[in-house]
Every structure is written in structure tokens, then in C-alpha cells.
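Undergrad: could you look at this predicted model? Sequence included:
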Amino acid sequence: MSKTDDAKVNEREQEGEATLRAGVYDELRHRLITGRIAPGLGISTRGLAQQLGVSQMPVRDALSRLAAEGAVEIRSKRKIIVPVMTPELLEEVMHCRLLLEPEAAALALPAIDAKLVRQLRAADAAIDAAIESGDVNSYMENNYAFHFLIYRARGQGVLTRMIETLWMRFGPLMRVVYGRVGTARLVDQHQQALDAIMRGDAAGLAEAIRADIGDGRGLIDVEE
């Protein structure tokens, strides 16, 4: 094998490793966003590696990135946790969500087509079914899907990534809250968002998203 061939093999291996690390990071990020990693409990790099079918190295790399974003705390090699939400941090996160998400939805409106509307209706139907059946995991997954189908309509830009980071901080707390209060108190505000989309009403869509965020905050007040 020539030096050129060796270089190509090395390049492919490096690309494959980078893709693997990115995939592990995105998966852990998604698990945090949807509340599948609980706050205050230890995170096992070995356990996550086994679940994902990878070595511990890309898991450690992903956790280091998540720690830099404030989503996890690495206290030692054997002590990694999702931090418990403080009242001060909660207020900051909610303030940022209220600033960014209505704006992201309004900006995305021109890019929402008939195909995306069908996907939004399917996600909303799944949310209604989850509320009816008390399936918290399904509710979390489909609520995330509904919101980010809207926010990503014009592409995965900086604004959407910032909102994902806020959800990554917020998701573990909400999974605990929903697990305690159940789904009976959940209100589906998404029909208002869909109605605004069909009217082409950017201000109405922003207000629907704002109301939805407020409902989530209200559940935390009930829990407290």
C-alpha cells in the first residue's frame, strides 16, 4: 500500500471516529432534552457505552462537551451527574426560552409547508394520545418533536441550537415533574400554534409558543 493509500485510510478512519463521537454526543443531548437522564443521579460511562454499543472513550468525550455546556457535572472520574435545577437557574432558563422560542417560531413560519403541517398534526395527535394514556415518555418525545419541527423549518441554525441547549437543561427537571404530577394536568396548547400556522399569523404563532412555555412553568409551581 502506498503512502497515498495509507493517508486515505487514515483520513477515513478519522472521519469515522469523528462521526461516531458526534453521534454519541447527539444521542446523549437528545436523552437530556427528553428527560431520559434524571437529575441528581450518577451517570455511568460504562453503562452508557454498553447501551450505545461503543467504547467508553466517545462517551467520555461527549460528557466533557456536555459539562462545558452546563448540562452535566463531572465531579470525579466516577462521579458524573445531571445537576439539580436551582430556582435561580430555572428562572434564567425560562426567561431565555420566552425570548428565543417565540421568535424562532415566528421566523420559521414562512418555511412551514403542507408536508410539515402534516408532521406537526401527527406529533400533536401523539401528544394527545400520550396525555390520555399517561405515557410521560411519549409526551416528552412528541412535545420535543412538535416544537423543533417548527424551529428547524428554516434549517438547523444558531438560534435552534441555542434553544436545544436550553431544553437540555430543562428536560431532566420536566421529566421529574411530569412523573410526579402525571399527564392529567397537561394542557395541549399546540392547536393554537397550528391554527396560527394555517392563518399565516406569525404573532399568533409566537403567542401560542409563549403560552405553551407558560403552562410548563405553571406545572413546576404546582409541584413546588
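TA: That came through fine.
Undergrad: can we go C-alpha only for contacts and neighbour counts from here?
TA: Noted.
Undergrad: kindly provide the distance from the residue positioned nearest the centre of the chain to I81.
TA: By CA atoms, centre = their mean, the chain has its centre lying nearest to I33, at 3.1 Å. Here the criterion is CA to CA, to the nearest Å. By it, I33 lies 15 Å from I81.
Undergrad: next one for the comparison:
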Amino acid sequence: MEHKTASADETVQREDDGTPPGLDGRVGRIVRQTLADQVYGDLKELLLAGRAAPGERFTLRGLASAIGTSAMPVREAVSRLVAENALEVLPNRAVRVPLMPRARFEELRLIRSSLEGLAAATAAAAATDAELAEVVRCADLFAAERAKKRPDGAAAMRHNKDLHFALYRAAHLPTLMQMIEGLWLQIGPVLNLDFRAGPERVRQGEAHIHHAALVAALLARDPQAARTALVADIWSAGDFILSRGILPD
């Protein structure tokens, strides 16, 4: 993906169109901030979708090269994600996806169950038909991936994330959505330890069962059943991750 700042010709055109003199620096700051927001969005999506694993390291230069931008907006975006506990800066100035201790994972699972369960229950009553159709579409994509002879763990993770967030958006509670995003920024990479454990894990896991129960509850407009299915999904995945003994004490 490549993000471009405004060219000198574009700046001249803005002035010819009536941009008051003396705003060049301010316009530059606006462009730079917009670019930093775009980079932040790209990195946030990478973490939310579990495309980076706990302990994975990056450099600012490497991230800038991969995204196709300069180091400045990457540095600004990384600073925001560090403040949200989604990334950490190491002494050598490298950037790392934090390792998550077992106790913190269990704490976040408990909080997620409460907040995401609330979103599921609310969505069962508040979602539009189009929003429900989007949740069903994501569930179908996950089920189709699982049914393959060798499912792609990364694709399964993406469909799972899309399903969850389609559901949470359908609750129409923006503050709750923001809180859930903050939790997923931290928990997303840990889901690597579930869906990317191997094709057989995708095939043999219980996620599709909980997804089916969730879809049925949503279509029945049953808030309690939707909450129950969603919480069961969170706990089932969490139990598997904890059983692997990979999380540090």
C-alpha cells in the first residue's frame, strides 16, 4: 500500500484557488497528520486481525518501507499504539508485539466476555437486516474456509475477526465499540496461537459451532442466546490457547 503527500504543484493550485498566504506549514501538518492516521489504521488492522504474532519484531525503517511512506508518520502511529499497549519499543529502538503473560490473558478474556457479550446481546435487538446479513456472510466465509482440506489459518483469522466486528458494529454503541477495539489490539496477536496452530486446529476447533449458534440467536432476535454463544466462543478459544502452555507466567 502506498500513501502519497501533496505535491508542490498541488500546493500551488491550492494557493491559486484562494488559500491564504502563510498556511503552507499548516497544510503540511494536516497532510502529515492524515498520513499518520492512515498508517495507524494499517498497523491497527494488522494487530486486530492477528496478522502479527506475540514477540514479533519490526523496525521503523522496515515498517516505513513496507507501507511505502517516510519514517515520520510511522513513528507517530507506533507511538499511539504503544500508548494503547498494542506495541512496545525495545531498548534497541526496535518495535515488538508484546508478549502476553497468562494472568493478563485471563484478565482480558474475562473483560472481553462482559463487553463483547453485551455487544452481542444488544446487536440481537438493534441490528438491521443488512447488518445481520453481513454477520451471516462472514460466518459462511469462515465455515467455507474450515471445510477445505487444508484450511488457511490466516484466512480463518480474518473471517473470524470480520464476523466479530460486523456483530459489534451492529450494536450501534460507539463507546463500547471503541473499548472492544482497544482490547482486540492487545488480544488479536495472541489469536495467532489458536487459528495458526495448524490446519487441523481450524478444522477441529469449535469456533464454527459457536458461530452457528450466534447466527441462529441473531436471526431469532434472542439477546441472551447471542450473548451465550459469543461468550462460549471467547472461552473456547481461550481454553485452547491456555492449554498450549505457550503464554509466559
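TA: Great, that's in hand. Note that this is a predicted model, so its numbers are computed, not measured.
Undergrad: after superposition, what is the TM-score?
TA: The TM-score (TM-score structural alignment, normalised by the length of the first structure) is 0.91; 224 aligned residues with a CA RMSD of 2.1 Å.
Undergrad: hmm, back to that, quick one: map the residue nearest to the centre of the first structure onto the second structure.
TA: Counting by TM-score structural alignment, I33 of the first structure corresponds to L48 in the second structure.
Undergrad: tell me the contacts of that match?
TA: Neighbouring residues of L48 of the second structure by CA atoms under 8 Å, 6 or more residues apart in numbering: K161, E181, W184, L185, Q186, I187, G188, P189.
Undergrad: relative to H164 of the second structure, how far out is it?
TA: 11 Å.
Undergrad: show residues contacting stretch 116-126 of the first structure.
TA: Outside stretch 116-126 of the first structure, the residues within contact range by CA under 8 Å, 6+ apart are S138, Y139, N142, N143, A145, F146, L149, H190, Q191, L194.
Undergrad: any chance of CSV for these, columns distance to L52 of the first structure and neighbour count?
TA: Shown next, in CSV, are the contacts of stretch 116-126 of the first structure (distance: CA to CA, whole Å; neighbours: other CA atoms under 10 Å):
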residue, distance to L52 of the first structure, neighbour count
S138, 21, 18
Y139, 23, 25
N142, 22, 22
N143, 24, 20
A145, 22, 18
F146, 25, 19
L149, 25, 20
H190, 33, 23
Q191, 36, 13
L194, 36, 19
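Undergrad: between those residues, which is nearest R217 of the first structure?
TA: Nearest to R217 of the first structure among those is N143, at 14.8 Å by CA to CA.
Undergrad: for E69 of the first structure, see how far away the closest one is.
TA: 23 Å.
Undergrad: the second structure: strands as residue ranges?
TA: According to DSSP state E, the second structure carries its strands in the segments 57-58, 88-89, 95-96.
Undergrad: what's the mean deviation for the last one versus the first structure?
TA: In this overlay with the first structure, the average offset of strand 95-96 of the second structure from its partner residues is 1.2 Å by mean CA distance after the TM-score superposition for the first structure.
Undergrad: go on, the second one?
TA: Relative to the first structure, and after both are superposed, strand 88-89 of the second structure has an average distance of 1.0 Å to its aligned residues, where the measure is mean CA distance after the TM-score superposition for the first structure.
Undergrad: residues in the first structure matched by that strand, start to end?
TA: With TM-score structural alignment as the criterion, strand 88-89 of the second structure aligns to 73-74.
Undergrad: tell me who's in contact with A36 of the second structure.
TA: For A36 of the second structure, the contact set (CA under 8 Å, 6+ apart) comprises M72, P73, V74, E76, A77.
Undergrad: ok, the contacts of L48 of the second structure vs E107 of the second structure, which is closest?
TA: For the contacts of L48 of the second structure, the nearest to E107 of the second structure is I187 (11.0 Å; CA to CA).
Undergrad: to which residue of the first structure is the closest one aligned?
TA: Taking TM-score structural alignment, I187 of the second structure has F170 as its aligned residue in the first structure.
Undergrad: count of residues packed around that match?
TA: 22 (other CA atoms under 10 Å).
Undergrad: do the same with Y40 of the second structure
TA: Using other CA under 10 Å, Y40 of the second structure has 21 other residues around it.
Undergrad: isn't it up against V78?
TA: Yes. Counting by CA atoms under 8 Å, V78 is a contact partner of Y40 of the second structure at 7.2 Å.
Undergrad: map G238 of the second structure onto the first structure.
TA: Match for G238 of the second structure (TM-score structural alignment): R217.
Undergrad: with adjacent residues omitted, what lies nearest to that match?
TA: M94 (7.6 Å; CA to CA, 6 or more residues apart in numbering).
Undergrad: go on, G134 of the first structure?
TA: Distance criterion CA to CA, 6+ apart; nearest residue to G134 of the first structure, sequence neighbours excluded, is T183 at 5.3 Å.
Undergrad: and the gap between the one you found and A129 of the first structure?
TA: Per CA to CA, T183 of the first structure is found 10 Å from A129 of the first structure.
Undergrad: neighbour count: those two, which is higher?
TA: Between T183 of the first structure and A129, T183 has the larger neighbour count (other CA under 10 Å), namely 19 against 14.
Undergrad: so who does that one touch?
TA: Going by CA under 8 Å, 6+ apart, T183 of the first structure touches A130, I131, E132, G134, D135, V136.
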